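Participant: My questions concern the predicted model and sequence given below.
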Amino acid sequence: MPPMPAGAQRHGPSWVDKLKMGALMGGTVGSIMGFIYGTVTIFQYGAGTAGVMRTLGKYMAGSGGMFAVFMGVGSIIRSDADQRALQMWRAQYRTPIIHPRSDMLRSRR
């Protein structure tokens, strides 16, 4: 198979893809946390007039929606950095080069 041409490099995901991925992860985690919290609350205080499934669904939907919004927005904010600025920051704060002991001994002589 011939090598890929130089201009055919794939770019990273768009901000919409990042938003969807963050919202999906947040919704999943939030739904699980809502399930746990709702189950504990139903065991402690009862389901009330709405019933067990509707009460548990409300906890899961509320928690999942909240986490989805926060994670979706957070994934866009975190990954919106300019690559040139990031490379300049890495170049400025990289770890210093430490010479081996033999080089240090030779330089003292």
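Facilitator: Received it, and whenever you're ready, just let me know what you need.
Participant: From here on, just use CA atoms for contacts and neighbour counts.
Facilitator: Noted.
Participant: Does Ser63 touch Gly34 like I think?
Facilitator: Yes. With contacts counted by Cα atoms under 8 Å, Ser63 reaches Gly34, the gap being 5.2 Å.
Participant: Which positions in the helix with the most length in the chain come out as buried?
Facilitator: Ranked by residue count and defined by DSSP state H, the top helix of the chain is helix 15-45. By neighbour count on 16 or more other Cα atoms under 10 Å, the buried set for helix 15-45 is 18-35, 37-39.
Participant: wait, Met60 sits on Val29?
Facilitator: No. Contact criterion Cα under 8 Å: Met60 and Val29 do not qualify, at 9.9 Å.
Participant: putting a second one here so we can go through both:
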Amino acid sequence: MPVPVGSFQSGPSCFDRMKMGFMIGFCVGMASGALFGGFSALRYGMRGRELATNVGKTMIQGGGTFGTFMAIGTGIRC
């Protein structure tokens, strides 16, 4: 059976793949930042607002870093 002309499906663009790589990396980095930042802050004896601020900052930093590297790696593969 012949393939109809003009009815092919294209995959996501390279930029869409890089966005998805960043988002996946950001989520993984946030999870690891919560674990490592939480244990580190508890080890230093932080409680309350200080604990939440420190863990939140660690989560954002970990997410941004890992997300950036995942986006770069995905861009290289395009």
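Facilitator: Right, received. Where do you want to start? The model shown is predicted, which means the values in this text are computed figures rather than measured ones.
Participant: Could I get the TM-score for this pair?
Facilitator: Here the TM-score for the pair of chains, by TM-score structural alignment, normalised by the length of structure 2, is 0.86; 75 aligned residues with a Cα RMSD of 1.6 Å.
Participant: picking up where we left off before, mean per-residue distance, the longest helix of structure 1 versus structure 2.
Facilitator: Helix 15-45 of structure 1, aligned to structure 2 and superposed, deviates on average by 0.5 Å (mean Cα distance after the TM-score superposition for structure 1).
Participant: what comes up buried for the strand or helix carrying Ala68 of structure 1?
Facilitator: Under the criterion of DSSP states H and E, Ala68 of structure 1 resides in helix 52-78. Going by neighbour count (16+ other Cα under 10 Å), the buried part of helix 52-78 of structure 1 is 55-56, 59-61, 63-69, 71-72, 74-76.
Participant: Without its sequence neighbours, what residue ends up closest to the residue nearest the centre of structure 1?
Facilitator: With distances taken as Cα atoms, centre = their mean, Ser75 lies nearest the centre of structure 1, 5.6 Å away. Nearest-residue entry for Ser75 of structure 1: Gly22, 5.6 Å, with adjacent residues in sequence omitted and distances by Cα to Cα, 6 or more residues apart in numbering.
Participant: Tell me the spacing between the one you found and His11 of structure 1.
Facilitator: 19 Å (Cα to Cα, to the nearest Å).
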